[in-house]
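K.L.:
Sequence isn't available, so here's the structure alone:
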C-alpha cells in the first residue's frame, strides 16, 4: 500500500438546470480529481449552503443576492456567452467570472435557415399540402417566392457570430453589411461598414437585419423606432442577441402596424423561472398573435456541436483554476465582501 495520502477531490457545483445534462460529459473530461454535482435552485438556503461547502468552482447562468456561494470561491463559470444573469456583487470578492462561446456556427446556421425559410415559406407549403391545397404550385397559378441570393443582410455586432454568418451568406451570393462598436472588427467579407450610430442608414439597405450584439448599457434599446422605421415594410429583423437590445414596445408596434416586414425572434424580454411556470409568456406584448413573426424559445445556439465545444472549454478552465493558472474568457471579478 502506498504511503502517499490521497488528495481530496476538487468539488464543482452546477447550480440550476442549465448545463446540468452535460455534467457526465464534463466529469469524463476532467477526470477523477474532480467531483462535479448538481445543486437544485429549489433547495432551501440551508441545503444550498451545505451543497456549496468547500466547492472551488460553481457553474451557473444566474446568481442572486442571497445565493450562499463560499467566500473562497475561485471561479464562477457561466456555461454560455451571455452573463447578464450574473452580478459581480453576488459573487465573492476575488472570484473570477468567466463565460464560454462555441456557439458561433450554431447561431449562424439558425439565422441562415430562418432567412431561407422566410424566402421559401416551406412550413406553410407543407401545411397547405397536408390540408389538400395545391395553391402554392405554379401549375395552378401560385405566385413565385423569393430567393436569398442577391439580398442584402445587415449584421449588428460583428463578432464571432457575425463573421461566421457573413461567410455563409457570401457563399450564397448575398451582400453583407455590418455595424459594430469598433471598426477594427470589420473584414473583407463586408461590402459596407457602419458605426452603431449609423444603424438606420444601414437598415435602409437591408432585406434582413440580424442583431448579434452583446447586451450592455450601451446596446440596451439600441434598435428602436428610428432603426425599425428605416428597415421598412419589406425588411425582416432577426434577433439572436438578447431581447432588450431591441426596444420591446417599438418592435411590437412596428410589427403590429406592419411598418416592418416581419421578425424572427429567438431571444426574449422575460423568461419563466421553471418549465411549468404558469405564466411562460416571453414578452409583455402578445407577439404570438402576429402573423409576421417567427418565434423560438432561445434555441439558436444550443446544438450538439455547441455543447461539446463548451464542455471542452469549461473542462480546461476548471483544470486551470485548480492549478492556479490564468483562466480563459474572464469577463469580471466578484465584489461581494461578506
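P.N.:
Right, received. Where do you want to start? Source: prediction; values computed, not measured.
K.L.:
contacts, neighbours, all on C-alpha from now
P.N.:
Noted.
K.L.:
And the strands in the stretch 1-150 of the chain?
P.N.:
Here the stretch 1-150 of the chain has its strands, by DSSP state E, counting those that start in this stretch, at 10-15, 34-39, 55-59, 75-77, 96-98.
K.L.:
could I get those as TSV with mean neighbour count and distance to residue 145?
P.N.:
Converted to TSV, the strands of the stretch 1-150 of the chain look like this (neighbours: other Cα atoms under 10 Å; distance: least, Cα to Cα, whole Å):
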stretch	mean neighbour count	distance to residue 145
strand 10-15	22	47
strand 34-39	19	49
strand 55-59	25	46
strand 75-77	27	46
strand 96-98	24	45
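K.L.:
Figure out which of these is closest to residue 310.
P.N.:
With Cα to Cα as the criterion, residue 310 lies closest to strand 75-77 of the strands of the stretch 1-150 of the chain, at 11.0 Å.
K.L.:
helices and strands around the closest one, which ones?
P.N.:
strand 55-59, strand 96-98, helix 304-323 (3 or more Cα pairs under 8 Å, 6 or more residues apart in numbering; DSSP states H and E).
K.L.:
and those as JSON lines, adding distance to residue 295?
P.N.:
Listed next are the helices and strands packed on strand 75-77 as JSON lines, based on distance: least, Cα to Cα, whole Å:
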{"stretch": "strand 55-59", "distance to residue 295": "28"}
{"stretch": "strand 96-98", "distance to residue 295": "29"}
{"stretch": "helix 304-323", "distance to residue 295": "21"}
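K.L.:
who wins for proximity to residue 267 among the ones you listed?
P.N.:
Closest to residue 267 of the helices and strands packed on strand 75-77 is helix 304-323 (Cα to Cα; 17.2 Å).
K.L.:
Between strand 55-59 and the closest one, find me the angle.
P.N.:
160 degrees (axes from the mean of the first three to the mean of the last three Cα atoms, to 10 degrees).
K.L.:
Can you list the buried residues in helix 304-323?
P.N.:
For helix 304-323, burial by neighbour count (16 or more other Cα atoms under 10 Å) applies to 306-307, 309-311, 313-319, 321-322.
K.L.:
returning to what we had before: right, so of the helices and strands packed on strand 75-77, which gets closest to residue 162?
P.N.:
If we rank the helices and strands packed on strand 75-77 by Cα to Cα, the stretch that ends up nearest is helix 304-323, at 16.2 Å.
K.L.:
Which positions within the helix or strand that the closest one is followed by qualify as buried?
P.N.:
The first helix or strand that comes after helix 304-323 along the chain, using DSSP states H and E, is strand 330-333. Buried residues in strand 330-333, defined by neighbour count with 16+ other Cα under 10 Å: 330, 332, 333.
K.L.:
How about stretch 99-113?
P.N.:
Those would be 99-112, for stretch 99-113 by 16+ other Cα under 10 Å.
K.L.:
Kindly provide the distance from the residue nearest to residue 61 when sequence neighbours are not counted to residue 60.
P.N.:
Computed as Cα to Cα, 6 or more residues apart in numbering, the closest residue to residue 61 that is not its neighbour in sequence is residue 78, at 5.3 Å. Noted for residue 78: a distance of 5 Å to residue 60, by Cα to Cα, to the nearest Å.
K.L.:
Structure two is appended below for comparative analysis:
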C-alpha cells in the first residue's frame, strides 16, 4: 500500500508529480487556510509537507497517528514543534542549503542598493524632480564590512557572495566550532556587540528562539556606525520593529531591508508604516523560481526515502 502525503502549502509541480508516481498525494496550496480540513486530512497521512505558515504543533498532530515525517520547504523550523515530533518519532526534514543562494542574492543586492541610496528615487524622478546631487553621494559596496549574525549554511553563502563583490566578512556564531573550515573566509567575532560596532552592513541569519527575541534592540541599533544598514531575512521578532523605526526616522541608521515580521502579514498601521529608507518585502528572500524547484525536489526526495518500501 503506497504511503499518503499531505502538502498544505505551495510546492513545485514537478516535485508533486514525482511524488504522485509512487504515493497517494493530497496537494492543496491553500490547505493551510483551512485548519479543520488539514487536521482531518492528516488522520491517515504518513507525511506532511509545509512551508512557514502551517503551525505543526500538538493540536494539529493529535489525530495524525500514522505520521512519520514532516518536510519543511525551507530551513526555519519555528513553526514546527520539534520536541513534540521527537517524542512521537516523527522525522522533521528541512531543506538545508537549497534556498541559500536566493537569500544571498537578496541580501547582497539590497545592501548594494541601500548603500547607494537610490532605492527610493523612482517616484521623484518620474515626478519631474532630479535628485542627482543627493544621490551622487552613494557608497560602493567593495571595501565595506559585512557582519553576519549567524554563520550556518545560509550565512556562509551570503559571505561567499559578499566576498566576490569585494566585501570584508565578519561573523558571530557561538555554535559553529572555531575550527570549522567556514571560518577561513570570515573573521570570527567573539562578541555580538563588537560586530554591530564594526559592520557597515549587518545581516541576520539566526532562528527565532526565546533567547533571540528582540536580539536587535534599541541598544544594539545604537552601536551601529553612522551610515550603516541592516538586512533581516531571518525571522520576525528578532528585530525590535519599533526601535528600528526610530533609528531610521532619526537618521541614526542609513537604511534597512526587512523581509520577515513579528506578525505576518504585517498589519496596516504597524510601527514600520511610512518609515523612511526602509524596504519591505513579504517573506520572499529565499523564494525564487529556481530555489522553489531545488527546495521542492530535495524535500520530495527526502520524504520518498523515508516512505518508500525497502
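P.N.:
Perfect, I can see it now. Worth saying up front: this structure is predicted, and the values here are computed from it rather than measured.
K.L.:
rewinding a little: mind putting the strands of the stretch 1-150 of structure 1 into JSON lines with distance to residue 200 of structure 1?
P.N.:
Below are the strands of the stretch 1-150 of structure 1 laid out as JSON lines (distance: least, Cα to Cα, whole Å):
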{"stretch": "strand 10-15", "distance to residue 200 of structure 1": "41"}
{"stretch": "strand 34-39", "distance to residue 200 of structure 1": "45"}
{"stretch": "strand 55-59", "distance to residue 200 of structure 1": "39"}
{"stretch": "strand 75-77", "distance to residue 200 of structure 1": "37"}
{"stretch": "strand 96-98", "distance to residue 200 of structure 1": "34"}
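K.L.:
Out of the ones you listed, which gets nearest to residue 246 of structure 1?
P.N.:
Of all the strands of the stretch 1-150 of structure 1, strand 96-98 comes closest under Cα to Cα, at 25.3 Å.
K.L.:
mean deviation (superposed) between the closest one and structure 2, please.
P.N.:
Compared with structure 2 after fitting, strand 96-98 of structure 1 deviates on average by 1.7 Å (mean Cα distance after the TM-score superposition for structure 1).
K.L.:
so that strand matches what in structure 2?
P.N.:
On structure 2, the counterpart of strand 96-98 of structure 1 by TM-score structural alignment is residues 91-93.
K.L.:
List of residues touching the matching stretch?
P.N.:
Under the contact criterion Cα atoms under 8 Å, 6 or more residues apart in numbering, stretch 91-93 of structure 2 has outside partners 68, 69, 70, 71, 72, 82, 85, 299, 302.
K.L.:
Out of those residues, which is nearest to residue 158 of structure 2?
P.N.:
residue 72 (21.4 Å).
K.L.:
Could you find the counterpart of the closest one in structure 1?
P.N.:
Aligned partner of residue 72 of structure 2 by TM-score structural alignment: residue 78.
K.L.:
could you list every residue that touches its match?
P.N.:
Neighbours of residue 78 of structure 1 in contact, by Cα under 8 Å, 6+ apart: 59, 60, 61, 97, 98, 99, 100.
K.L.:
Please convert the buried residues of helix 304-323 of structure 1 to CSV, extending it with distance to residue 27 of structure 1.
P.N.:
CSV is the format used below for those (distance: Cα to Cα, whole Å):
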residue, distance to residue 27 of structure 1
306, 17
307, 14
309, 14
310, 13
311, 9
313, 13
314, 11
315, 8
316, 12
317, 13
318, 11
319, 12
321, 15
322, 14
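K.L.:
what's the farthest-apart pair in those residues?
P.N.:
Among those, the pair separated by the greatest distance (Cα to Cα) is 306 and 322, which sit 24.2 Å apart.
K.L.:
Tell me how many other residues crowd the aligned partner of residue 153 of structure 2 in structure 1.
P.N.:
Using TM-score structural alignment as the criterion, residue 153 of structure 2 maps onto residue 160 of structure 1. Counted by other Cα atoms under 10 Å, the residues lying close to residue 160 of structure 1 total 18.
K.L.:
Quick check: closest non-adjacent residue to residue 160 of structure 1.
P.N.:
Closest to residue 160 of structure 1 by Cα to Cα, 6+ apart is residue 104, at 5.8 Å.
K.L.:
Ok, residue 227 of structure 2 next?
P.N.:
residue 254 (4.8 Å).
K.L.:
Let me know whether the one you found touches residue 229 as I believe.
P.N.:
Yes - assessed by Cα atoms under 8 Å, residue 254 of structure 2 is found in contact with residue 229 at 5.6 Å.
K.L.:
What are the boundaries of the helices in the stretch 1-150 of structure 2?
P.N.:
Under the criterion DSSP state H, counting those that start in this stretch, helices of the stretch 1-150 of structure 2 are mapped to 13-20, 35-41, 58-61, 82-88, 100-116, 122-126, 132-135.
K.L.:
ok, and what's touching the last one?
P.N.:
Spelled out, that is helix 132-135 of structure 2. By Cα under 8 Å, 6+ apart, helix 132-135 of structure 2 touches 116, 117, 118.
K.L.:
what do you get for the fourth one?
P.N.:
When contacts are defined by Cα under 8 Å, 6+ apart, helix 82-88 of structure 2 is touched by residues 57, 58, 91, 92.
K.L.:
quick one: stretch 260-269 of structure 1 aligns where in structure 2?
P.N.:
The aligned range for stretch 260-269 of structure 1 in structure 2 is 253-262, by TM-score structural alignment.
K.L.:
re earlier: which of the helices of the stretch 1-150 of structure 2 sits most buried?
P.N.:
Ranked by mean neighbour count under mean count of other Cα atoms under 10 Å, those are led by helix 100-116, which reaches a mean of 22.
K.L.:
To what extent does that helix diverge from structure 1 after superposition?
P.N.:
So helix 100-116 of structure 2 averages 0.9 Å relative to structure 1 (mean Cα distance after the TM-score superposition for structure 1).
K.L.:
packing partners for that helix?
P.N.:
By 3+ Cα pairs under 8 Å, 6+ apart, helix 100-116 of structure 2 packs against helix 153-164, strand 229-232, strand 255-258.
K.L.:
The second one aligns to what range in structure 1?
P.N.:
Aligned using TM-score structural alignment, strand 229-232 of structure 2 spans residues 236-239 in structure 1.
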